[in-house]
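Engineer: Provide a 3D model corresponding to the input given below.
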Amino acid sequence: MTDANSQSRPGGNRTPGPIDVTAVAELATELESNVADVIVGHGEAIEHVVTAILGRGHVLLEDVPGVGKTMLARAIATSVDCTFSRVQFTPDLLPADVTGVNVFNQQTREFEFQPGPVFGNVVLGDEINRAPPKTQSALLEAMEEGQVTADGETRDLPEPFTVIATQNATEPNRTYDLPFAELDRFMKKLELGYPDPEAEAELLGRTVGHHPIDSLESVTDRKTLIAARETVATVRVERPVREYVTRLAGDTREHAHIGVSPRGSIALLRAAQARAAIAGRDYVLPDDVQTEAPVVFPHRIRTTDRDRDAETIVANALERVPVE
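Structural biologist: Take a look at the predicted model:
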């Protein structure tokens, strides 16, 4: 387990400082390898989740039941020695069940705030689209601003804070569509898919006895993860790369009813910074942008043409927009 250096803040508090970019690359490799002990045959998806966490983003996993969405989220959370909480979204779940509520204390004769499960470092929102939009929207402020406002008082969420949500894709009559504003707050939307026969056979061999998640141990701690995220935030993004991302986003706006928002462009750059860091670089290349765009952009796009889906629009933009 890697320890992060720390630096002083006003008031004497200690907070982790950035670490070397090579240490970030090593950390990412350790995390991916640890999660791969549990999740078989989805190395690319694991890497995408790790880059999202390092890039200060949130992840939405959508697929059929039983392919490992929840287990992937649990394995990521277990790999980092930090607080983990889980919200099982159901139709009767209320916003206060997620954010917390003020409870009257009979002894002190005062109201005390009881924090909800959103006050965790890694929050698993299981089957988030089973809850109605009002409850889903309870995460909007938390995901964008890292804080929760309840009964007129705003409280900061712990650092780091990452939401990994799963979405049921097979029962449209029993689920609710996520508000577009909430979708836009997820850095990435991923689909795992079924494993190939060899990977599934390996998975069966690992899980017929005790499940490997039961013996999984952490490979890093909260302070080191914060330091790694600080390092990723310092990865250089030169003006030509920023302009390239701007042109990509603009192209989606020209060819869709709703194109990628500026928030989406920021998410792509942060994902590209993380991609560069795990490659051991302190600068972003257009290749980093091109690798991340297919999982960062599509869920932010809405089309009116049934023959043109969001993935195709992004793929066309990557082919059409030149790197200058």
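
Engineer: use CA for all of it now, contacts and neighbours both
Structural biologist: Will do.

Engineer: just the strands in the stretch 101-250 of the chain please.
Structural biologist: Assigned by DSSP state E, counting those that start in this stretch, the stretch 101-250 of the chain shows strands spanning 110-115, 122-126, 147-150, 153-156, 162-168, 188-190, 220-221.

Engineer: and the last one, what other elements does it pack with?
Structural biologist: Okay, so that is strand 220-221. Packing partners of strand 220-221 (3 or more Cα pairs under 8 Å, 6 or more residues apart in numbering; DSSP states H and E): strand 80-81.

Engineer: same thing but at 10 Å, please
Structural biologist: Other helices and strands packing on strand 220-221, by 3 or more Cα pairs under 10 Å, 6 or more residues apart in numbering; DSSP states H and E, are helix 21-36, helix 69-79, strand 80-81.

Engineer: most tightly packed of these?
Structural biologist: Comparing the helices and strands packed on strand 220-221 by mean neighbour count (mean count of other Cα atoms under 10 Å), helix 69-79 comes out on top with a mean of 22.

Engineer: now show me the structure for the sequence below, then we'll compare the two:
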Amino acid sequence: MPDSGDDIVIRTSGLTKRYGPETGVFDLDLLIRRGEVYGFLGPNGAGKSTTMRMLVGLIRPTSGTATVLGYPAGTRRSLRGVGALIESPALYPHLSGRDNLRILAGYASVAAARVEKALEEVGMTAKADVAFRAYSLGMKQRIAVGAALLKDPALFILDEPTNGLDPEGVASMRDLINGLRRSNRTVLLSSHQLTEVEHLCDRVGVIRRGRLVADGTVAELRRGIGEGGVSVTVDSPERAAALVRELPAVRSATVIDGELRVAVDPSEAAAVNRLLVVNGLEVSELRRQVLSLEDVFFDLVEDQRPTGPEPVEVVNR
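Structural biologist: Predicted structure coming up:
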């Protein structure tokens, strides 16, 4: 039976994958809605690819459930509306990009016209007749994303789609994903390009050692680890750091590249400035320091310790 939530494209509940005594994914609850771009982040081996492989039926979960497009994950009905690129692209090396897509279109009962459309969308029309083995890694990624586009699916599952792409290719992929959002498609995106994720994704989930440690918009994740604080340009930063550390509201004060970074609620900026000026220091600039997604990510994956038994990290599953 299909999942009753019409707006829910991916739903997992307690999803777990174990390999003997090792755990790749543990008790994962995800909810991804129609039309959103969801960033799935984590260090290498955290469980991202394992999760994506369970969603498309490449591996079976040990326990828990997952539905995709309203049907159990990995079933024929769920896969009809899914285009996926998971881990490294693997196509016929001796065939051209165009011929590879033609073969895949035949398997999926897709009209031949979709091949040319997919090549155009990923910017590979000019190189479509080159053998796949002669492509650079970035070109292979583009052809693989073209394969995911063939069925014109409602859901795209993309595992590191910008891997190997030059800056122009990354920008092209960003435009493509934005186009998918505008057409009310859903994208589950795993990427190490944190700046791209910050600008592309409606919501973000962070997985660490198989566990989901955060889920929400980038703004919500920022609030979850506290405000960024303030940055101060001052004539004697080391002395300034010693002074502001005495303020009760200040969590820390460090000097980085000659600039004072104060971990404090930005509403306390006036108090920081007043203290420094009263003590004879010359403040030339004071500005709010906004946390980036990269700041949030490293705080979550390096500092947060999930409660309960810690699963063993599994690499390259």
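
Engineer: could I get the TM-score for this pair?
Structural biologist: Overlay of the two chains. TM-score (TM-score structural alignment, normalised by the length of structure 2): 0.33; 173 aligned residues with a Cα RMSD of 6.5 Å.

Engineer: Leu60 of structure 1 is in contact with Gln167, isn't it?
Structural biologist: Yes. Counting by Cα atoms under 10 Å, Leu60 of structure 1 does reach Gln167; the two are 7.1 Å apart.

Engineer: so which of the helices and strands packed on strand 220-221 of structure 1 is nearest Met143 of structure 1?
Structural biologist: Judged by Cα to Cα, the one of those that comes nearest to Met143 of structure 1 is helix 69-79, at 16.6 Å.

Engineer: got the angle between the closest one and strand 162-168?
Structural biologist: 160 degrees (axes from the mean of the first three to the mean of the last three Cα atoms, to 10 degrees).

Engineer: quick one: closest of the helices and strands packed on strand 220-221 of structure 1 to Leu124 of structure 1.
Structural biologist: Nearest to Leu124 of structure 1, of these and by Cα to Cα, is helix 69-79 at 6.6 Å.

Engineer: angle of that closest one against strand 122-126?
Structural biologist: Using the same axes, to 10 degrees: helix 69-79 of structure 1 against strand 122-126 is 170 degrees.

Engineer: tell me how many other residues crowd Ile207 of structure 2.
Structural biologist: 25 (other Cα atoms under 10 Å).

Engineer: quick one: it from Ser13 of structure 2, how far?
Structural biologist: 15 Å (Cα to Cα, to the nearest Å).

Engineer: now swap in Leu79 of structure 2 and tell me
Structural biologist: Taking Cα to Cα as the measure, Leu79 of structure 2 falls 19 Å from Ser13 of structure 2.

Engineer: also Leu55 of structure 2?
Structural biologist: Counting by Cα to Cα, the gap from Leu55 of structure 2 to Ser13 of structure 2 is 12 Å.

Engineer: name the residues contacting each of these two.
Structural biologist: 65-67 (Cα atoms under 10 Å, 6 or more residues apart in numbering).

Engineer: which of these sits closest to Tyr107 of structure 2?
Structural biologist: Thr67 (23.7 Å).

Engineer: quickly find the element holding that closest one.
Structural biologist: strand 63-68 (DSSP states H and E).

Engineer: helices along the stretch 201-324 of structure 1, start to end?
Structural biologist: 222-233, 239-254, 262-278, 286-296, 310-320 (DSSP state H, counting those that start in this stretch).

Engineer: reformat the ones you listed as CSV; add mean neighbour count and distance to Ile46 of structure 1.
Structural biologist: Shown next, in CSV, are the helices of the stretch 201-324 of structure 1 (neighbours: other Cα atoms under 10 Å; distance: least, Cα to Cα, whole Å):
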stretch, mean neighbour count, distance to Ile46 of structure 1
helix 222-233, 24, 16
helix 239-254, 18, 24
helix 262-278, 25, 13
helix 286-296, 20, 13
helix 310-320, 17, 20
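
Engineer: what's the closest of those helices to Lys189 of structure 1?
Structural biologist: Closest of the helices of the stretch 201-324 of structure 1 to Lys189 of structure 1 is helix 286-296, at 5.7 Å (criterion: Cα to Cα).

Engineer: pretty sure Val68 of structure 2 sits against Met52.
Structural biologist: No. Between Val68 of structure 2 and Met52 there is no contact under Cα under 10 Å: 11.0 Å.

Engineer: helices and strands around the strand holding Thr67 of structure 2, which ones?
Structural biologist: Packing partners of strand 63-68 of structure 2 (3+ Cα pairs under 10 Å, 6+ apart): strand 8-19, strand 22-33, helix 48-55, helix 76-79.

Engineer: how about these, which one is nearest Met173 of structure 2?
Structural biologist: helix 48-55 (19.6 Å).

Engineer: so which elements touch the closest one?
Structural biologist: The contact analysis (3+ Cα pairs under 10 Å, 6+ apart) places helix 48-55 of structure 2 against strand 8-19, strand 22-33, strand 37-41, strand 63-68, strand 82-85, strand 155-159, strand 186-190, strand 203-208.

Engineer: and those: which comes nearest Arg288 of structure 2?
Structural biologist: Nearest of the helices and strands packed on helix 48-55 of structure 2 (Cα to Cα): strand 203-208, 23.7 Å.
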